[in-house]
Every structure is written in structure tokens, then in C-alpha cells.
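[1] Quick one, what's the 3D model for this:
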Amino acid sequence: MPRRAPLSLLLGVLTSSSCFVFNVAAQVPSTSQQSSTRSETQAASWFEAHRDQPAALRAFVQRMPKGGDIHSHLSGAVYAEHYLEWATTDGYCVDPKAVALVEPLACGQDSSYFPASELFNRTSVYDSLINRWSTRNLQFVGKSGHDQFFDAFAGFGAISDSASRRDDMVAEVANRAASQHITYLELMLTVQGSEVRQLGREVGWNKDFQQMHRQLIQRGLTELVKLGSQQLAQLEREVSKTLGCGTPLAQPGCAVTVRYLQQTTRTKSPVEVFAQLAYAFALASSDSRVVGINLVAPEDNPIALRDYTLQMQMLQFFKRQFPNVKVALHSGELTLGLVPTEDLRFHIRQAVEVAQASRIGHGVDILFEERPFELMEQMRQRGVLVEICLTSNQVILNVQGDQHPFREYWKAGVPMTLASDDEGVSRIDLSHEYQLAATRYGLGYKDLKRLARNSLEYSFAPGNSLWKSPEFKAMVGACASDTPGGTSVSAGCSAFLNKSDRARIQWQLESEFARFESLRNWL
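    The predicted model follows:
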């Protein structure tokens, strides 16, 4: 018999740079692979029997293990109520005429301003702020979902852009993730954004990417990267303290592994975008907390449209300089009528072929692309995942149901997962997206389980996969004889998991599936 180690010894701290302690859920003994399959079948049968009961489905997907949420903007994931709570604590005021926050130093500029602490007694203004900072009551705001969604960020920007509340933001999102049985997050955020853009302006534009990159380094890019890494280390400590990790009062978010994607704002001048990308790639290559990079801001912005191909070429340049840095791109977050039709025909293809993106965020306009089925086949062969954000696509683009390419991606075999995008602004959570996928597209439990597994298989967590292939039919040899959810793990499997962050979080997901499927009653 092979030596086996207690599971508690195997699954401790994820890595020395982990944001939170890796917590093991209670394990459920499983005597064989056959019993595990039987439990899965019973869960799937219960799901089908309650398919026409939305409240029951919601309870089921709430408790269902989901692996990761790998497309989530930190600032947009926070609910407006939390921003208002922090505004009260931090001494902000409110302009009732503009229905806007006023920063503390400007509170005395107008006699009509009142302290944010009074908002709880002025519910009409309180409600108006929440409506402005989200898509709540969208039908009454007199704006398109697109405009209301993107305008919301400016309202709470003074707080979300401040480093002083970033730990609270991460803690809130992590706690909500834990409540939904999500154990891994990749949060998009910007570190040193304004400083890097200023450096780019000082260097100036040059069509020679190599020379411009060299000048950025000579003028201080490396020092900014070091400062950014120090900020992330401080954020990690502050989040751990805010959540009480390692203490008897530890909050649920301590059990969630958090990693980051460094954002680049695509609506800036070419030299500023180039400088941001140079910084993002350097930071991701040197700090394990940053597992990849992404472009953000509306894809239909005139600057983003004008410079799209140029930005893909920049990404191609940096990908060659930093081949190990992972790239996820917002691409194809467009639809007919939003932009000229020529802008619908090439964005996803360039993101895949030029920028070498490993993941595509949204990908809504895929069927408007030139040779879309050929492109989807290429994505399938390359293993380019699509991050599907159903509510976001409905609100921003008014694309839902059969207008959404969900079914086409599924039939083409393109890897997919569900993501929240901006839980706070959209007033939803990832569980809601799982319920939507099931009800709109007839997905069963095993289909949802695949989407959850994909979130970790295609995550940017480092290390080898637990699985022999993305079909999830068999685990790697080292763990082939082990049963997730058991009370022990073999020495060989333990050694394998200790070498791979990705495999460890995948093992945790499989253990949670075993526990979940053993419930027999999912309400």
C-alpha cells in the first residue's frame, strides 16, 4: 500500500505569496469512484426535477461549488451600499443637487452639502446614489444600460481609486465569494496607473516599440514596478488583517485564494497605453500575486476603436518579451448598432491571433467576425477560453437569450466559463449567472459542473493541472488512485499538489463537489 498523508497536512497555506490561508472544507468519505458518480447522478436528477422551480434552482446553485470567478473588476464588484458606508466613516459629504459625493476637503464649499453620515436619514438621496452607482431601477434612469453601467464608476471613483479602502474592497468581494462556495478569484485592478501614464507622456510616442520600451526602463519603469509590488504586499497584509485571517474571528473570505490581473486602460493615448502595458507585463512577470494582464474600459470608446489594432500589436510585442505572462482581453463586447459594422469583424480574431490572448472576456460579437466558425475552431484547438458574463451582456449590450452566442460557442466546443464581471454595479452575484445559464440554455448540473471546472483549468494560477486533459475524465497519474473528499491522500499525489497552485485549488473543488453531491437535499 502506498504511504498516505493526512489531508490537513497537505492543504495548508497555498504558497508563500498567497493572499489568504487555504482553508479545507469538511471532507466526506467516498469509498469508490462508482459511488462518486452515483452521487453526481443523484444531484443531476434532483436538479432536473426542480428545473421549473426558480427559487429551488437558486438555492441549489448558491450551494454548488463554483471554483473561481476569473473575470471580475474589483471596483465594480463592490456594492454601492458599502461605498456609502465607507464615505460616512471617511468624512465625505453629499451634494444633494448633483446627487454626488463631495470629498472631505471640499465639504465646506457649499452650504447645501451635508455629511454622508446623514444619508441614512435622507433615504431619497441615499436611494438616488445607489441607483446612480449601479443599474438598479434601470428602467427609471432615462439612460441606456450601456451608459448607466459605465457612468456608475465615476460616482464612486473617489473611494474606489483610493488605496485606503482597497483592503475593504477585496475583503467584501472575498466574503461574498466564500458565501457562494467560490474558492478562487482573479480580480482586475490598477496599481500605479497615473504614475505610469505620466512616465509614458514624459518619454513620448515612438513607433519603434523596442526603443520606447528601453526609454521607459531608463526613465524609471523598473522602480515603479518595485513600488507596485510593495503596494500589493501591503494590500495582502491589510486584507488579511481586515478579514482577521489566522485568528479565531477569521471571516469566510480568508478561505478564498485571491490573485490579480493588472489593468491597462484602453481609452488613453497610444504612449500611455504602451507605458501601462510595459508596466503590467513587468509587474506580472515579477510578482506572483499578479497572474496576468487585461485591457479595460468600453471597447466601443472612439479611442479604443481607433487604436484597437495598434494595441493588439503592442500586446504582441510585449508577449514576445514576456512569453510567460498570461493575457486575458475584453474583446467582442460589441453588438450591431453600437458601432459601425466594420468594427465587429476582427476584434476577437486579432485578440487571439495577434495578441495571443489565452482568454477572451465577453466575445459577444463572434458571429459578426469574418469566418466566425473557423475562428471558433481555432479557439477550441488553442484552448482559448471565453469568459461569459450573461447579465453584463444583457444590461450593457441588450444581448440575451438566443441573440447571445452562448449556444454557438458550446456547440463549437470552445472552452467557456461563467463570470460576474461587476457584481456590485449589476446587482447580481455569480450564483445568479449559473442560474441564468441553466434556465436560458437548458444546462444541467453536469454542464454547470464543467463550467466551474473550466474556471480553474483555464485560470492563470501557476502549475500543472490536476487533470490529464480539459475533458476532466481522468486525473494525472500521481493522483489517479486518490479520491477527492477522502480523509487522506497518497504521498505521490501530495507531492504533486504541493508543487502546483492550480492542482491544489482543483483538488479543493473536487473535494467540495464530493461533499456537495452527498447532501441528498440541496435546499
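
[2] hey, let's count contacts and neighbours off CA atoms from now on
    Fine.

[3] ok, and what's touching the biggest helix by length in the chain?
    Longest helix of the chain, by residue count under DSSP state H: helix 221-243. Under the criterion C-alpha atoms under 8 Å, 6 or more residues apart in numbering, residues 19-20, 166-168, 170-171, 191-192, 195-196, 199, 250-254, 279, 282-283, 287, 289 lie in contact with helix 221-243.

[4] among the residues you listed, which are in helices?
    Short answer: the contacts of helix 221-243 in helices (DSSP H) are Arg166, Asp167, Asp168, Val170, Ala171, Glu195, Val196, Leu199, Tyr279, Ala282, Leu283.

[5] any idea how far Val256 is from the residue nearest to the second one when sequence neighbours are not counted?
    Read that as Asp167. Nearest residue to Asp167 in three dimensions, chain neighbours excluded: Val239, at 4.7 Å (C-alpha to C-alpha, 6 or more residues apart in numbering). As judged by C-alpha to C-alpha, to the nearest Å, Val239 and Val256 stand 12 Å apart.

[6] Also this sequence, please, to line up against the first:
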Amino acid sequence: MHFPSYLLLRRALLATALVVAGCTATDPLAQAPAVSAREARVAQRLEAARNSPPALRAMLTAFPKGGDLHMHLSGAVYAETFIHEAAAENLCADPVKLLLLPNIGTTKSIPPRPVCAEGTVPAANALTNQKLYDALIDSFSMRTFVPTSGTSGHDQFFATFPRFSGLSKHNLPEWLDEVATRAAAQNEQYLEIMHTPDVVPVARLAAGATLDPANPEPFYQYLLAHGIRDLAKQATDEMQSAMQARREREHCDTAQAQPACQVQIRMLYQVLRALPLPTVFAQSVMAYEMGTAAANDPNYVGLNYVQPEDTLASMSQYSAEMHLLQFLQSKYKTQPRHARLSLHAGELTLGLVPPDGLRFHIREAIEIAGAERIGHGDDVAYETDAPALLREMAAKHVSVEINLSSNDGILGIRGADHPLAIYRAAGVPFHLSTDDEGVSRIDLTNEYVRAVTDQHLTYSALKQSARASLEHSFLHGDSLWSAPDRFTATRSGCPLPARSTDVPGSTCQTLFHSSDKALQQWELERRFIAFEESTLAQPAAYNGLASTSRAQGSQSGRNPSEAF
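    Down below sits the predicted model:
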């Protein structure tokens, strides 16, 4: 099909979808820059490879993806790393339950060896026992998992985390390095990573007073008076040390700097929502306190609530938690630097909970708690007055974090059953993300391939996802774009690059000095050009199978923060 005709047909289909959904949002295609001849030719290459996942993989590995805004650090690390770290830490493994355990002592030998409880073995045994090694990988991930009666993908997915939770927090630099290295290899620029600091001292503090959800002010003042800021400072310092150690591992700021140094990382405080409500609130206060410290330490930029939404605690406390977040938003949102809010909401499906449980999570996250982004949002069609909610999300520019593989593995939502199509039809901004790439055994490129094959996204839609990931990031500063989610004109007279070799002019430099976000957005546009030039330099017969090294090489060693 001739490319302009294809676009016209797609516009007509989207208009039809808006009528069906009862929505009147702006056509998402109208929010993208005009399609250049270069982009149109690359889009044709993608269409030629659409029915070949290997060809798409080869083409899209080097595709500039912007950022991954929905990633849990412990779930992003591959099981192989955990096994090697467990061996180095002299941990033990239960060969039946397939989980890691602390030792009960160590030998006096050099090097020392763990003494393990009866029925368990040194975790290091897995490095010489392939059967144990494979079994632990399968236990720590979705690899080889097949649902059986009584054990669903949901059960296996969430059961993986306690099995490797015994590892030391001293491994944080290695974990950060692993995810950054993987991101750099796929032409990602930015990661927003969820992580839970030590929750034990927070829980102890919360146990010292009584929380009245209808009047949280006294409990809030109790937390401030009894050391919550000290705990926040300690957690912030620990992450700052881990970040510095990660950069040392990658030899950043030296002649031997690794490509991972180019990947900017920010953290979200991961609040455990299924704990008792006072502890949930105390974690949230700590997260906001860490966010206000961002002027001096920008590592923590926001918070998110995690753990399965379908547990008894999560379901029964959900509305109370949203109102407590509303209270905290009123306390902190007026500060120049404050923690931003993204929430797991609607990671549910019919049958997992009663129908009444599907009708309010996304709406309350937005309208009560004030969430700027929604993680998953799988049950949006079951929400009360779903068309109105979709219109509200589009009007407020509340974006949705789309996790195709985990939605399939956990909830069995895939293909036409996935709500991505109605989000797009309603003009709700979206961005592809990984969720837990280590547990799911995927990477972000896999999600882009899946978006093409399962969700029928075009090349233009993939670019929209990448742009939206930076537009809706919690990076500090103004957007490069003059209007939210309309990627047609830049602000402040800072023009887009015309060639992959362009460097920003003086007006852009002024903007970039006050905006990490705008700098990353400008760099993304430059990478799009480099990718498209490289793709078209390959013979058309390859249909996306050409080497990705050229596109990545065009930006290798170039840190966007060094653009001027």
C-alpha cells in the first residue's frame, strides 16, 4: 500500500475507534511532527519486516527508545546474576523450595565456605551443578513456567521475589550497572527505577503511634518528630553511594567509560502497599521527604505503590491509601522540588477479583491521589464510565505505562484483549516499558517488537512511545516541546536537530542548563535521525536485518549532558 494512503486509512480507523469508545480526543497522529521522506522510507522497512519478529528484533534493537519509566530494580536483574552473587556472599540454597537462605556460619578455611542448615546446600553448588543452576533460574523467573491447576502466571510471577530476597543491598551498584548496560545496548537514554529502601526501621517507627486515616495530621507530625527525616537521609545517602559505585564500575568520566555511562538513572521510592496502613503511610512520608531533598540529591524523584493489587490488604486499603496520598500531596506539592507520583492502578482483570473491584482503582489514583502516570491500567474498560475516564486522562495528560509481556504472563492479557488500542484511540499518552525484565526474561526491545506484532503499532507510533517516555518522565525541568504531548513545535526557540551531527545552539544550551528533560528530548530527536540514516544506508533487501552497530556507533561515547 502506498504510504500516504496507508496513513489516510489509519486516520479513518482511529476516528471510527473514537466513536466506538465514546471519546473525542485529538487524533494522536496529528500530535507528531510531519513525516519526512526519510521517516516514511524507514516506516516502509518496518512494514516489510512486520511479520518477521527476528527481522523486527534486528531492526529495533538500535531504535532510540527514550526511557523506561516502569522498572522494578530487583525484578529487572536476571537470575544468573543473583546466583553468582549468592555464591559470593556464602548464602545457601534450598534445593527443594528453590530459594536463597542465609548460612548458619562459615568455615575457618581460606576462602571461607558457608555452613548450611540441614536440607540446604551452599548456593555456590549451583555453579558446578547444572540441574540446580537451571532449577534456581526457573524458580527466580518465568522461564519454562506453564500454568497448572492452582498455580497461575500471577502466582509464579509474584512468588519469585521472596525467593531471591536474601541478597545483600551491597549488590545495588552491580544491579544498577546491569540494567544500565542492557539499556545502553538497546539505545535507551533514561531509566526511572523503583526500589524499596529498608522498610524495617520505617515499620518500627510507624508502630509507635496510632494512625486515624480520617485525620492523618497527628500521625504525620509524630513521624516528623521521631526521625522519619533521618531515615530518609540515610536511604538517600545509601543510594548516592550506590550510584557513585555504579559509575566507578562503568569507568565513567575516564577514557575507558562504558556506553552505560550515557544512561541517566533516577529512582522512585517503591512503597509496599500490602503492609499495615500505618507502615504504608510512613513509607509514603519518607518518599516525599526524599523527593524534597532532590535539590541537593536528584536520585529520588518520585514514588509508586507496588505489590499485587488483588490481595486482601491491597483491595481493602486501596481507597484509604489514595486519600492519604491526597493529604501528602497537599503537604509537599507546593515545594519547588517535590516527589512526583506514579501509581500501579488497574493491574487487575475480570475473575481475579469481583467486578466491583475493577470499577475504581484508576479513577481514584488520578482524581483522589493525583497520580501523573498510571502503571498497567489493564482494567480501564471495567471502570465506571470508562469513556469519560479515558477523556479525563487525555485532557489531564495522565500517561499510561504499558507492560505487554508482564500483562500477558501475569494476567493473560494479550493481543486484542489488551487495552492499549482504546488508550490510543482516546488520545491517552502511552509509553512502553518492561516492568520486571529479569523475571519476565525480556528487554525493552522485546516490548517494541511485541507492540508491532501483537498491537499493530506503526513506526510513527513507536516514535510517539519513545517521545512520551521522556515527556512524562520525572526528570527536572521544562519540556523541550511547547505544548504537552504535541510533538510539533519546540519552546524557547530551540530548534530540533536537522542532522545527526548537529549540536545544540546557544538558545538550546540555555534551556538545557535548567532542564535535564529538554536535554534528553533533544538528544532523542538527534538519535532518531542517526537511526534512520543508518537504517537507510543498508540495502533494502535486508528489511531490518542489517547490523545495528552503525546506528549505535553514531552516538557511541556521546553523553547528552556533554552536548554543548
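
[7] what's the TM-score here?
    Laid over one another, the chains give 0.90 as their TM-score (TM-score structural alignment, normalised by the length of structure 1), with 488 aligned residues with a C-alpha RMSD of 1.7 Å.

[8] about what we covered before: can I get the buried part of the contacts of helix 221-243 of structure 1 as one ChimeraX selection?
    To isolate the buried ones among these in ChimeraX, judged by 16 or more other C-alpha atoms under 10 Å, type:
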select :19,20,166,167,168,170,171,191,192,196,199,251,252,253,254,279,282,283,287,289
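
[9] ok so, going back, for whatever helix or strand comes next after the longest helix of structure 1, grab the matching residue range in structure 2.
    Proceeding N to C from helix 221-243 of structure 1, the next assigned helix or strand is strand 257-265, under DSSP states H and E. Under TM-score structural alignment, strand 257-265 of structure 1 corresponds to residues 264-272 of structure 2.

[10] how much does that stretch stray from structure 1?
    Aligned to structure 1 and superposed, stretch 264-272 of structure 2 gives a mean residue distance of 0.4 Å (mean C-alpha distance after the TM-score superposition for structure 1).

[11] just stretch 313-331 of structure 2 next, same as before
    Averaged out, stretch 313-331 of structure 2 is 0.4 Å away (mean C-alpha distance after the TM-score superposition for structure 1).

[12] what does that stretch contact?
    213, 216, 273-277, 280-281, 284-285, 288, 307-309, 357, 361, 364-365, 368-370.

[13] about what we covered before: tell me the two of the ones in helices among the contacts of helix 221-243 of structure 1 that are most distant?
    Farthest pair in those (C-alpha to C-alpha) is Ala171 and Leu199. Separation: 31.3 Å.

[14] any chance you could map the strands in the stretch 251-400 of structure 1?
    In the stretch 251-400 of structure 1, the strands defined using DSSP state E, counting those that start in this stretch lie at 257-265, 290-296, 326-331, 359-362, 385-388.

[15] Would you reformat those strands as CSV and include mean neighbour count and distance to Phe516 of structure 1?
    CSV is the format used below for the strands of the stretch 251-400 of structure 1 (neighbours: other C-alpha atoms under 10 Å; distance: least, C-alpha to C-alpha, whole Å):
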stretch, mean neighbour count, distance to Phe516 of structure 1
strand 257-265, 24, 20
strand 290-296, 25, 29
strand 326-331, 25, 31
strand 359-362, 26, 29
strand 385-388, 26, 24
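
[16] Of all those strands, which one is nearest Ala495 of structure 1?
    Comparing these under C-alpha to C-alpha, the one sitting nearest is strand 257-265, at 20.2 Å.

[17] Since that was my last question, I'll sign off now.
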